[in-house]
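Asker: Below is the sequence, then the predicted model.
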Amino acid sequence: MKKKISSEALCDSVINGMQEKKGFDIVKMDLRKIPGSITDFFVICSGSSDTQIDAIAGSVDEEVSKKCKESPWHKEGIQNKEWILLDYVDVVVHVFKKDRREFYDIESLWGDADISYYGDTLVASKTPLN
């Protein structure tokens, strides 16, 4: 039987795939301590064009397939290229066009999650106040 990869390792591959295609404002949201959460993690990033968000989603899919031997259970938004969602069950990936990300503001909706911000070299974290 195939050993299931950890959701943390899956997140690492997702983030690598995003960084490979210059995704920006990368955020990892740990939802495991939130009662009734639908997944372990959201990983979110922005792209500046239809072409870039398509390339980012493709890079994530390729990186996760290569490193983790996993494929998304479900994909959405591939046609309209404003918000592409890749659902790996324990990790849900959101690749947004910048204006769509601001409109939906997922980070605020799940504001009590532990959030890590990924820049080119920096990882900063925010733990919600209790």
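Answerer: Here it is on my side, so go on.

Asker: Could you use CA atoms for every contact and neighbour count after this?
Answerer: Will do.

Asker: Where is the longest helix in this protein?
Answerer: helix 50-68 (DSSP state H).

Asker: and the next helix or strand after that one, how far out from the chain's middle?
Answerer: Toward the C-terminal end, the helix or strand that comes next after helix 50-68 (DSSP states H and E) is strand 74-76. Relative to its parent chain, strand 74-76 has a centroid offset of 13 Å by Cα atoms, centre = their mean, to the nearest Å.

Asker: residues making contact with strand 74-76?
Answerer: W83, I84, L85, L86, D87, Y88 (Cα atoms under 8 Å, 6 or more residues apart in numbering).

Asker: try stretch 37-56
Answerer: Outside stretch 37-56, the residues touching it (Cα under 8 Å, 6+ apart) are 7, 11, 14-15, 17-18, 20-32, 78, 81-84, 89-98, 101.

Asker: Okay, and which of the residues you listed map to strands?
Answerer: Secondary structure assignment by DSSP state E places 24-30, 83-84, 91-97 of the contacts of stretch 37-56 in strands.

Asker: Below is structure B, check it against A:
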Amino acid sequence: MSTSTTSAPAKISADVQERLALILDSIRDIKGKNILQIDLRKLDDRPADFFFICEGESTTQVSSIAGRIQQRMKQELSEFPKTATGARHANWICLDYFDIVVHIFHPETRKFYELEDLWSDGIITEYETL
């Protein structure tokens, strides 16, 4: 995928930083693995400002991670996803919070779609699995 870029991204607002931190913490609550954040703000054709990509070792864990994110976003920030797709089979659950999209994968599904390679023009931050 060819993407064009704009100037360097602006500083992240405190509101967005809080939301990103809550999502990361929620993923870690359920022991999500191989966690990446991709800052897409420099790309003109971006679907969101940020992606989170992580994986769970089973479909149960994938569902649990998604549920934890939704629960904490609702309880702590009164935010609901615009859409939440993939829960039925739980190989790839996508939570769309408008400017932040969270992708929670089963490992084989993540390997197949290679989403982080598709959006490698963004700024990728890897987080240690706790």
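Answerer: Nice, thanks for sending it over. Keep in mind that what you see is a predicted model, and the values were worked out from it rather than measured.

Asker: quick one on the thing from earlier: pull out the buried residues from the contacts of stretch 37-56 of structure 1.
Answerer: Buried by 16 or more other Cα atoms under 10 Å: 7, 11, 14-15, 17-18, 21-24, 26-31, 78, 81-84, 90-98, 101, out of the contacts of stretch 37-56 of structure 1.

Asker: re earlier: what stretch of structure 2 does the longest helix of structure 1 fall on?
Answerer: Counting by TM-score structural alignment, helix 50-68 of structure 1 falls onto residues 59-77 of structure 2.

Asker: That stretch against structure 1, how far on average?
Answerer: In the superposition with structure 1, the average deviation recorded for stretch 59-77 of structure 2 is 1.0 Å (mean Cα distance after the TM-score superposition for structure 1).

Asker: Not including adjacent chain positions, what is the nearest residue to I44 of structure 1?
Answerer: Spatial nearest neighbour of I44 of structure 1, excluding adjacent residues (Cα to Cα, 6 or more residues apart in numbering): H94 at 4.7 Å.

Asker: Map that neighbour onto structure 2.
Answerer: Aligned partner of H94 of structure 1 by TM-score structural alignment: H103.

Asker: Repeat that for S108 of structure 1.
Answerer: Match for S108 of structure 1 (TM-score structural alignment): D117.

Asker: Over to I84 of structure 1?
Answerer: Here I84 of structure 1 is matched to I93 in structure 2, going by TM-score structural alignment.

Asker: That match and I53 of structure 2, how far apart?
Answerer: When distance is defined by Cα to Cα, to the nearest Å, I93 of structure 2 is 10 Å away from I53 of structure 2.

Asker: what sits in contact with each of the two?
Answerer: V102, H103, I104, F105.

Asker: Make a markdown table from these and add distance to E128 of structure 2 to it.
Answerer: Below are the shared contacts of I93 and I53 of structure 2 laid out as a markdown table (distance: Cα to Cα, whole Å):
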| residue | distance to E128 of structure 2 |
| --- | --- |
| V102 | 17 |
| H103 | 17 |
| I104 | 16 |
| F105 | 17 |
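
Asker: Return the member of those residues nearest to M73 of structure 2.
Answerer: Set against M73 of structure 2, the nearest of the shared contacts of I93 and I53 of structure 2 by Cα to Cα is V102 (12.2 Å).

Asker: Thank you, goodbye.
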